[in-house]
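Chemist: Curious how this folds, go ahead:
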Amino acid sequence: MDLQLTGKRALVTGSTSGIGEAIALTLAAEGTSVIIHGRNEAGAERVAEAIRTNGGTATIVLGDLSDTATVGSVADRAMAAFGGSIDILVNNAGSLESKPWFYSTPADWVDNYARTIGPMVQLILACVPGMKQAGWGRVIAISSGLASSPQTVTAAYAATKAAELNLSVSLAKELARTGVTSNAVSPGTIWTSGLERDFRAIALQLGWPDDASQWPALFGAEDGPFAVPSGRVGWPADVADLVTFLASPRSGYINGANLRVDGGYVPTVN
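Modeler: Sure thing, here's the model as predicted:
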């Protein structure tokens, strides 16, 4: 299937590793010019070089999105990179903070919201007007299964992810009949290098083989810690493939949706 993405321009925040990296690489493989964003220059260079080596087009914009002034600079530099505007905005950047309910302060909740929702809104306000003027665009929020099925140890983080779903729907309504769509993607447990580091102790405690390539299936098995109906935890490519389709002209009738990529783990109908 031709996704008709050749010549489109995308900003993927937090794309120096993990899910964001996979999204950037997959978009580029479909012909999209991609702006790699993050705080790690070496990681950004590595992803950009991988794209260029495969014949794609990539540029780098570094910046910490927790700083309001920096967000504005990231938006300006990203839009200038490929001719003054972008067609696709993937709001992926974020960090998972685990604190039990009664160990989280009100300041923790406010800080989580400010670091997650604030930059997302600021980038939308900066980038979407150009999409509206062009009559076409895609805004995609990378949320989480925790938005629909929160856990006590990630309460503040999960609440911000639920806000991302709400934001995506209200934005879709605001952009009605403009040619610009807004959707959210909610990954479940995705096997990134960071997750492997975090769960190594659990795997070794359970007496699993030292070969980490076997762990995704063991974690997702019926008697595993996650018991994913699909029989494994996810790979970054599972998310990237869906995001790339949503970013394409082929997805024009999907709007204001939350699409889960979790192997059936979250027990809800949406």
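
Chemist: From now on I want contacts and neighbour counts done on CA atoms only, so please keep to that.
Modeler: Noted.

Chemist: Arg77 is in contact with Val61, isn't it?
Modeler: Yes. Using CA atoms under 8 Å, Arg77 is in contact with Val61, at 6.8 Å.

Chemist: Compare these two and say which is more crowded by neighbours.
Modeler: Using other CA atoms under 10 Å as the criterion, Arg77 and Val61 rank with Val61 on top: 20 against 17.

Chemist: Ignoring the adjacent residues along the chain, who's closest to that one?
Modeler: Nearest residue to Val61 in three dimensions, chain neighbours excluded: His37, at 5.0 Å (CA to CA, 6 or more residues apart in numbering).

Chemist: where does that neighbour land in three-state SS?
Modeler: Under DSSP: H, G, I helix; E, B strand; the rest coil, His37 falls in the strand class.

Chemist: try Ile86
Modeler: Once three-state DSSP is applied, Ile86 turns out coil.

Chemist: Now for it, how many residues are close by?
Modeler: Residues near Ile86, counting by other CA under 10 Å: 26.

Chemist: Also Gly83?
Modeler: Residues near Gly83, counting by other CA under 10 Å, number 9.

Chemist: name the element it belongs to?
Modeler: Here Gly83, judged by DSSP states H and E, is contained in no helix and no strand.

Chemist: you'd agree the residue nearest to Val61 is up against Val12?
Modeler: Yes. In this structure, His37 is within contact of Val12 by CA under 8 Å, at 6.3 Å.

Chemist: For the two, work out which one has more neighbours and name it.
Modeler: A count of neighbours by other CA under 10 Å puts His37 above the other of His37 and Val12, at 31 against 24.

Chemist: Not counting sequence-adjacent ones, nearest residue to Thr57?
Modeler: Ser33 (4.9 Å).

Chemist: Need the residues that contact the helix or strand hosting Ala172.
Modeler: If you go by DSSP H and E, Ala172 is part of helix 155-174. Residues outside helix 155-174 that contact it (CA atoms under 8 Å, 6 or more residues apart in numbering): 96-101, 104, 108-109, 112-113, 116-117, 140-141, 143-144, 146-148, 150-151, 180-184, 255-258.

Chemist: Sort out which of those residues are in helices and list them.
Modeler: Asp108, Trp109, Asn112, Tyr113, Thr116, Ile117 (DSSP state H).

Chemist: returning to that earlier point: among the contacts of helix 155-174, name the buried ones.
Modeler: 98-99, 112-113, 116-117, 140-141, 143-144, 146-148, 150, 180-184, 255-258 (16 or more other CA atoms under 10 Å).

Chemist: let's see this one next to it:
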Amino acid sequence: MAQRLQGRTALITGSTSNIGRAIAEAFAREGAHVVVSGRDEARGAAVVDQIRANGGKADFARADLDGTSAASHTLAAEAAELVGRVDILVNNAGIYPPSSTPTTDEETFDRVYGVNVKAPFFLTQALAPAMIDAGAGVIINLGSWIARLGIGVSSLYSSTKGAMETLTRAWAAEFGPQGVRVNAISPGVIVSPDWDGTHPGEVMMQGTPAGRSGHPDAIASAAVYLASDDAQFVHGTVIDVDGGRTGVAVIAV
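Modeler: From the prediction side, this is the model:
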């Protein structure tokens, strides 16, 4: 069976753990040369070693994407140095501080918008021109189900993900006619290694069609689809991978 991303290169931000790592490993299995990126060099090396052990191609580029243009452009340059032109960019890195509107200070507000919105904006700014010059490229953003289904916590985080979903549509209009496809994935409640069955996220999935939280591999599968030629006619869309949480009425159980 042919690998769907054979011969392509990909940069995935925040790919040293969880969803980002799953996307990096899935891309590598499909033949892409992956640049794993994150702040933790040890975790990054572990992801690269695992991909290589499975016969894939991967390198690590350390990055602390704080929202400054310089940090994003530096990562873009390092990725290009490792693999040449980046064919696929996945804007995955993000932070989720546990704060309510009354308890959010200005420093926290600026930090969350810096990491979750400004960093991917300037990284896209840095990498899109080469994609346009080549007449081909893919950008995948990570949104969130709580960008469109309000819950009583995480107003700051959800607003940043709403911004990324809006940028997805705007960038599709801006870059699509020049050969660059831009889409997004909206994950639902995705399990983390430190969760157990009593985590609030598990409770929120009760009564949904899936009836449980999702695994990072579900998001990775959607990312492979959007990055591949299977999605060549898909522009400016947000794919919900959330077990039916936003699309179906949830029945209390």
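
Chemist: what's the TM between chain one and chain two?
Modeler: Overlay of the two chains. TM-score (TM-score structural alignment, normalised by the length of structure 2): 0.91; 247 aligned residues with a CA RMSD of 2.0 Å.

Chemist: Give me the mean deviation of the helix holding Ala172 of structure 1 from structure 2.
Modeler: Taken over the aligned residues, the distance from helix 155-174 of structure 1 to structure 2 averages 0.4 Å (mean CA distance after the TM-score superposition for structure 1).

Chemist: Run a quick neighbour tally on the equivalent of the residue nearest to Thr57 of structure 1 over in structure 2.
Modeler: Aligned by TM-score structural alignment, Ser33 of structure 1 pairs with His33 of structure 2. Close neighbours of His33 of structure 2, defined as other CA under 10 Å, add up to 26.

Chemist: how far off helix 155-174 does the longest strand anywhere in structure 1 point, in degrees?
Modeler: Counting residues, the longest strand found in structure 1 (DSSP state E) is strand 180-187. Interaxial angle of strand 180-187 of structure 1 relative to helix 155-174 (axes from the mean of the first three to the mean of the last three CA atoms, to 10 degrees): 160 degrees.

Chemist: So what touches strand 180-187 of structure 1?
Modeler: 131-132, 135-145, 147, 164-165, 168-169, 171-172, 175, 239, 243, 246, 252, 254-262.

Chemist: So which of those residues sit within strands?
Modeler: Judged by DSSP E, the subset of the contacts of strand 180-187 of structure 1 located in strands is Gly137, Arg138, Val139, Ile140, Ala141, Ile142, Asn258, Leu259, Arg260, Val261.

Chemist: pretty sure Thr244 of structure 1 contacts Thr26?
Modeler: Yes. Counting by CA under 8 Å, Thr244 of structure 1 touches Thr26, with 6.8 Å between them.

Chemist: could the ones in helices among the contacts of helix 155-174 of structure 1 go into JSON lines alongside distance to Lys8 of structure 1?
Modeler: Shown next, in JSON lines, are those (distance: CA to CA, whole Å):
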{"residue": "Asp108", "distance to Lys8 of structure 1": "38"}
{"residue": "Trp109", "distance to Lys8 of structure 1": "36"}
{"residue": "Asn112", "distance to Lys8 of structure 1": "32"}
{"residue": "Tyr113", "distance to Lys8 of structure 1": "31"}
{"residue": "Thr116", "distance to Lys8 of structure 1": "26"}
{"residue": "Ile117", "distance to Lys8 of structure 1": "25"}
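
Chemist: buried ones in stretch 249-264 of structure 1?
Modeler: Across stretch 249-264 of structure 1, burial judged by 16+ other CA under 10 Å covers Pro249, Gly252, Asn255, Gly256, Ala257, Asn258, Leu259, Arg260, Val261, Asp262, Gly263.

Chemist: now, which of those residues sits nearest Ala42 of structure 1?
Modeler: Closest approach to Ala42 of structure 1 among the buried residues of stretch 249-264 of structure 1 (CA to CA): Val261, at 29.0 Å.

Chemist: Which residue, other than its chain neighbours, is closest to whichever residue in structure 2 pairs up with Val185 of structure 1?
Modeler: Alignment note: Val185 of structure 1 maps to Ile185 in structure 2; criterion TM-score structural alignment. Leaving aside its sequence neighbours, Ile185 of structure 2 sits nearest to Ile239 (CA to CA, 6+ apart; 4.7 Å).

Chemist: just Trp109 of structure 1 next, same as before
Modeler: Ala156 (5.2 Å).

Chemist: same question, Gly201 of structure 2
Modeler: That would be Val189: by CA to CA, 6+ apart, it lies 6.0 Å from Gly201 of structure 2.

Chemist: what's the burial count for that neighbour?
Modeler: Val189 of structure 2 has 24 neighbours, counted by other CA under 10 Å.

Chemist: same check, this time on Glu107 of structure 2
Modeler: Neighbour number of Glu107 of structure 2 under other CA under 10 Å is 8.

Chemist: Would you check that Asp217 of structure 2 makes contact with Arg21?
Modeler: No. Counting by CA under 8 Å, Arg21 is not a contact partner of Asp217 of structure 2; they are 9.3 Å apart.

Chemist: The two: which is more packed in?
Modeler: The neighbour count for Asp217 of structure 2 versus Arg21, taken as other CA under 10 Å, is higher for Arg21 (25 against 18).

Chemist: Let me see the residues that make contact with the host helix or strand of that one.
Modeler: Per DSSP H and E: Arg21 of structure 2 is located in helix 18-29. With CA under 8 Å, 6+ apart as the test, helix 18-29 of structure 2 has contacts from 3, 5, 10, 12-15, 33-36, 47, 51, 56-58, 92-93, 192, 216-217, 219-221, 223-224.

Chemist: what do you get for stretch 1-8 of structure 2?
Modeler: Applying CA under 8 Å, 6+ apart, the external contacts of stretch 1-8 of structure 2 come out as 27, 29-33, 86-88, 224, 227-229.
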